[in-house]
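Peer 1: I would like to see how this sequence folds:
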Amino acid sequence: MAAVRDNSWPEAEALLAALSPAMVALMDELPGTMFCAKDVTGRYVAVNPVFVARTTERSRRAVVGRRAGDLFVPQLAERYEQQDAEVLRTGRPLRGELERIRRLGGTAGWFLTAKLPVHDDAGRLLGLVSVSHDLRAGEADDATMASVSALVAALEADPAARWTTGLLADAAGCSSATLERRVRRVYGVTPRQLVLRTRVDRATRLLAAGEGTLAHVAAASGFYDQPSFTRTFARLTGETPAQYRRRTAR
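Peer 2: Coordinates of the predicted model:
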């Protein structure tokens, strides 16, 4: 069961009543996807095992009823709460949000996050549901893998290049439409998101190695300037480049 019911918690009861029990139960069967439902006060009402494994707790019962700040490092908790507040404030879904999140054991991975507001039949806002899918290379045919591998090699060799759609397709040896399909099949992101992912990965390596100033890291990673680099890096990772450097300096 992916949720804990409590009659003394009316916000949870209202949100669960608006969700499909089959859909909530199905979330337990997704090995690479974090799922949660949160009420309007920011408390977790339902979570799946993958979500629990990413927190500081070991059981669903210990997670349900708590907030992001209780379960995640401050940088992640702050970003989650900002996203939630925007969805609840505007009533608009968040889709295709590319995020670099630390997995269990401290290793970092890329996730695509979506968050949708939940309303009852009368239109009253009850909370939101969220999924974050771990982006790992899936199965693909040889032509697709060869094409994407060539593209990734080109991106890593020169992340600072002005990567237009045409240049990306040329590097992959295929048309723009085929490129879109192949990159999505392997990585689950668009070609433009793959470019951004490559640049942030390059920046994290340079920051951890303590190589150069932040302005140097920004330029070497393909960002227009240091302010845009700082904004983008913080949005995707939950911490500024300076914070990341302090945390990972070796």
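
Peer 1: every contact and neighbour count from this point should use C-alpha atoms.
Peer 2: Fine.

Peer 1: tell me the spacing between the residue lying closest to residue 133 once chain neighbours are set aside and residue 104.
Peer 2: Residue nearest to residue 133 in three dimensions, not counting chain neighbours: residue 33, with 4.4 Å by Cα to Cα, 6 or more residues apart in numbering. According to Cα to Cα, to the nearest Å, residue 33 and residue 104 sit 14 Å apart.

Peer 1: what does the lengthiest helix in the chain contact?
Peer 2: In the chain, with assignment by DSSP state H, the single longest helix is helix 191-209. Helix 191-209 has contacts (Cα atoms under 8 Å, 6 or more residues apart in numbering) with 98, 110, 155-156, 159-160, 163, 165, 168, 179-180, 183-184, 187, 212, 214, 217-218, 220-223, 233, 241, 244-245, 248-250.

Peer 1: from the contact counts, what lies against whichever helix or strand comes after it?
Peer 2: Toward the C-terminus, helix 191-209 is succeeded by helix 214-220 as the next helix or strand (DSSP states H and E). Applying 3 or more Cα pairs under 8 Å, 6 or more residues apart in numbering; DSSP states H and E, one finds that helix 214-220 contacts helix 191-209, helix 226-237.

Peer 1: this one next, for a side-by-side:
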Amino acid sequence: MVNPQTFRDQFLKRLDNKLHLEELFNYIPDAHFFAKDAQGRFINISQTWMDVRAISKEEDIIGKTDFDIHPKDLAQQYVAEDQRVMQSAKPLPNQVWLVPDRHGNLKWYLCSKIPLFGDGGKVIGVAGVLRDIKVAGSEFQSYQELDKVIAYVLEHYRERIQISDLADLIFLSVSQFDRKFKKLYQITPQKYILRVRINAACQSLTRTEKRISEIALESGFYDQSYFTKQFVNLMGISPSEYRKKFKQSETIS
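Peer 2: Purely as a prediction, here's the structure:
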């Protein structure tokens, strides 16, 4: 197995000297930094990013991919965007993403990425910065307007949530609310609620011994078969398979 330090150093030596990774911080200050090679393997990460994901040392992440540390559906989207940046060879600033924190809770981040060039101008990787939308402050007023909605879903995902009730929170019609949410977050309100519920279920599956039927109910699903179907659609495996696969590597906090 390749030594993580050697693996990273070999990649960094290939970078075009005209491009410095620090350049990315010109987009957004005080952000969480990462860099990957063309195969999606992490080459470099900031300490702040490690803190968000509760990674104790670089050796635990260098050489790994998003599929090693994130749910399948989220990893697929992160990687797809990386490929888009590398294929276009152009920066892609301020994209909105859901990212799990150290406790597995989903938070909204703004992500900016740039391609990394090697000898001869060939794209050999991608680098990015993440910034919590709430920290972005007045720069992103439109996102702040939906804070009430995000907070409500995170607090009430176990209950039945009507889209009309979410729209009422910010005094919009259902159609206006739906358009605004999709424009800002590139996801429908319904799919966001589903993701929050599935994420909550993932935490219970790996951190408790509760029955799957109980977890389904506590996560906002009133039909276990529907829960299982949606879980497979998002995670790629069944709830029981997910528990078996990740139970050993998760620490109950």
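
Peer 1: one step back: near the equivalent of the residue nearest to residue 133 of structure 1 over in structure 2, how many other residues are there?
Peer 2: Using TM-score structural alignment, the equivalent of residue 33 of structure 1 in structure 2 is residue 31. Residues near residue 31 of structure 2, counting by other Cα atoms under 10 Å, number 22.

Peer 1: I'd assumed residue 25 was in contact with residue 31 of structure 2.
Peer 2: Yes - using Cα atoms under 8 Å, residue 31 of structure 2 is in contact with residue 25, at 7.4 Å.

Peer 1: got any residues that touch both of those two?
Peer 2: residue 129.

Peer 1: these two touch, right, residue 203 of structure 2 and residue 106?
Peer 2: No - under the criterion of Cα under 8 Å, residue 203 of structure 2 makes no contact with residue 106, lying 11.1 Å away.

Peer 1: would you map the strands across structure 1?
Peer 2: For structure 1, the strands defined by DSSP state E cover 33-39, 44-47, 94-102, 108-119, 125-134.

Peer 1: and the angle from the first one to strand 108-119?
Peer 2: Between strand 33-39 of structure 1 and strand 108-119, the angle formed by their directions is 40 degrees, by axes from the mean of the first three to the mean of the last three Cα atoms, to 10 degrees.

Peer 1: strand 33-39 of structure 1 vs structure 2, average offset?
Peer 2: Once fitted to structure 2, strand 33-39 of structure 1 is off its aligned match by 1.2 Å on average (mean Cα distance after the TM-score superposition for structure 1).

Peer 1: okay, the angle between that strand and strand 125-134?
Peer 2: Going by the same axes, to 10 degrees, strand 33-39 of structure 1 makes 170 degrees with strand 125-134.

Peer 1: what of the third one?
Peer 2: If you take the same axes, to 10 degrees, strand 94-102 of structure 1 sits at 50 degrees to strand 125-134.

Peer 1: strand 94-102 of structure 1 vs structure 2, average distance?
Peer 2: Averaged out, strand 94-102 of structure 1 is 2.6 Å away (mean Cα distance after the TM-score superposition for structure 1).

Peer 1: roughly how far apart are the residue nearest in space to the middle of structure 2 and residue 41 of structure 2?
Peer 2: Per Cα atoms, centre = their mean, the C-alpha nearest to the average position across structure 2 is that of residue 99, at 2.6 Å. Between residue 99 of structure 2 and residue 41 of structure 2 the distance is 18 Å, computed by Cα to Cα.

Peer 1: now swap in residue 138 of structure 2 and tell me
Peer 2: For residue 138 of structure 2, the distance to residue 41 of structure 2 (Cα to Cα) stands at 34 Å.

Peer 1: out of the two, which sits in the busier spot?
Peer 2: Counted by other Cα under 10 Å, residue 138 of structure 2 and residue 41 do not tie: residue 41 has more neighbours, with 20 against 11.

Peer 1: for that one, what is the corresponding residue in structure 1?
Peer 2: Residue 41 of structure 2 maps onto residue 43 in structure 1, with residues paired by TM-score structural alignment.

Peer 1: ok, the alignment partner in structure 1 of residue 52 of structure 2 - contacts?
Peer 2: Residue correspondence to structure 1 (TM-score structural alignment): residue 52 of structure 2 is matched to residue 54. By Cα under 8 Å, 6+ apart, residue 54 of structure 1 lies in contact with 103-104.
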